[in-house]
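Peer 1: Just need the structure, nothing else, for what follows:
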Amino acid sequence: MYVAESQDYTSVVPSPGPKVKFAVKSNLLYDAALTPNLGIEAEFGDCWSVSADWMCAWWGKRNVHRFWRVYGGELELRRWWHSQAGEMSLTGHHAGVYCQMLTYDLGFGSRGYQGDRWSHAVGLSYGYSLPLGRYFNIDFSIGIGCLWGEYKKYHIEDNCYVWRSTNNRRWFGPTKAEVSIVYVIGGKADKKGVVL
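Peer 2: Down below sits the predicted model:
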């Protein structure tokens, strides 16, 4: 009588994971300044991502001339360095290059500053994205670069906006600060592989 021997086969199969991972995020610093914002980030390859963010606020109270209008966006290319081999996507240290554009009208009492034409900035960023679970990260980032644009100074007189001067702004220094809550769509894939 012949008895077939049973054999156990264990194989390691790389986790396929999606080639592109998407995340949505919001900068809590802008939210604290009453400027709603939303961004999307797409990871590609093993260590690159590109993100686009937009913000918009339009608050006013004309009787005492409180005015807060700002809108604009940012585009950033990031290079990632994971803290350990096989770390989940969109976590770890990152450095990037970014460009920004925005327009604004900020009023304080009877004085105001209006950038009715686009102001621009370019710079370099560095940060760290801390995993909070499979779906969430908190992303810390700061950027230093050059900002330039034209703005107008005005004041309120007899309920009219009176132009005082047009100025050019040139600034080199911090132009970006981010503490963002990040939601990774579909969760983060472990790159170590799975055992079947």
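
Peer 1: okay, CA-based contacts and neighbour counts for the rest of this
Peer 2: OK.

Peer 1: contacts for the helix or strand in which residue 121 is found?
Peer 2: Using DSSP states H and E, residue 121 maps to strand 111-131. The list of residues contacting strand 111-131 from outside it, by CA atoms under 8 Å, 6 or more residues apart in numbering, reads 90-107, 137-156, 175-176.

Peer 1: Over to stretch 177-184?
Peer 2: Taking CA under 8 Å, 6+ apart as the criterion, the residues outside stretch 177-184 that touch it are 21-29, 134-143.

Peer 1: Next, the second sequence, to be compared with the first:
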Amino acid sequence: MSNRCQSSGTAFLQKLLLGVAVLLIGVSTSYRAEAQSVALKNNLAYDALLTPNLSMEVALGKQWTMDLQYGANFFFYEKNATSPNYKTKKWSHWMVQPELRYWFCEAFNGWFLGLHAQGGQANIGEISIPFVLQNKDQVMKNNRYEVDAFYGGGLAVGYQWLIAPRFSLEFELGAGYNRIHYNKFPCTTCGAKGSRGVADYVGPTKAAISLVFFLK
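Peer 2: Purely as a prediction, here's the structure:
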């Protein structure tokens, strides 16, 4: 992945990650409740896309929680284009996604609504991503894109089902908007940059089937 990062996008991602991390740490060390208040989660749907991930969620009250998910898969791809292991088709990326949730019954139980933000970087080749507004002619797969930064957010709905005293299953779907800053390369292996641009994405922003483990 390129080290050339669009300054405003990178600054946004750093502040987003730092702010949510501080909030999660502060709440997890100060909040006390008889019910579950802190959970670690793994999104199995994200794993299926070869993207290891981990989430932490903490209770902010009886019906409010804050969730933070991080996932990255850049280490699955060979960076040297001359290597026999180099793959022209790729979706190398990392992403952080904080989400504020309101639970209709109580925290970590039943239906919830989520408001999430997200941001990250990516290196994409031989893939046409649907819902990118500038991709109406579907020629995206004929190029490679180094995404300096993408950031946005959306709304989601989900359900959590308790299957054991410390384990739950969670299902969630969400949609929203992302702003994408990229460098476009005219082929999937060449290093000569063709153009620089900005794209808009409107569509699914979250899909999760998560295994939840309660720390306390």
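
Peer 1: which residue packs closest to residue 43 of structure 1, ignoring adjacent ones?
Peer 2: If you skip the residues right next to it in sequence, residue 43 of structure 1 has residue 49 as its closest partner in space, 4.1 Å away by CA to CA, 6 or more residues apart in numbering.

Peer 1: any idea what the aligned partner of the one you found in structure 2 is structurally, helix, strand or coil?
Peer 2: Under the alignment defined by TM-score structural alignment, residue 49 of structure 1 corresponds to residue 65 in structure 2. Remark: residue 65 of structure 2 carries the secondary structure label strand [criterion: DSSP: H, G, I helix; E, B strand; the rest coil].

Peer 1: Residue 65 of structure 2 contacts residue 39, doesn't it?
Peer 2: No - with contact defined as CA atoms under 8 Å, residue 65 of structure 2 does not count as touching residue 39 (10.4 Å).

Peer 1: Quickly list what's touching both of those two.
Peer 2: Counting by CA under 8 Å, 6+ apart, the contacts common to residue 65 of structure 2 and residue 39 are 57, 58.

Peer 1: More neighbours: those two, which one.
Peer 2: Neighbours around residue 65 of structure 2 and residue 39, counted as other CA atoms under 10 Å, are more numerous at residue 65. The numbers are 24 against 21.

Peer 1: Confirm residue 182 of structure 1 sits in a strand?
Peer 2: Yes - in this structure, residue 182 of structure 1 lies within a strand as judged by three-state DSSP.

Peer 1: how about it, what's its partner in structure 2?
Peer 2: Under the alignment defined by TM-score structural alignment, residue 182 of structure 1 corresponds to residue 212 in structure 2.

Peer 1: go on, residue 93 of structure 1?
Peer 2: With the correspondence set by TM-score structural alignment, residue 93 of structure 1 lines up against residue 111 in structure 2.

Peer 1: Measure the mean distance from the helix or strand hosting its match to structure 1 post-superposition.
Peer 2: Counting by DSSP H and E, the secondary-structure element that holds residue 111 of structure 2 is strand 110-125. Strand 110-125 of structure 2 differs from its equivalent in structure 1 by a mean of 0.7 Å after superposition (mean CA distance after the TM-score superposition for structure 1).

Peer 1: Just the buried residues of that strand, please?
Peer 2: Applying a neighbour-count criterion of 16 or more other CA atoms under 10 Å, the buried positions in strand 110-125 of structure 2 are 111-125.

Peer 1: Would you point out the most distant pair within those residues?
Peer 2: Using CA to CA, those span at most 37.3 Å, a distance reached by 111 and 125.
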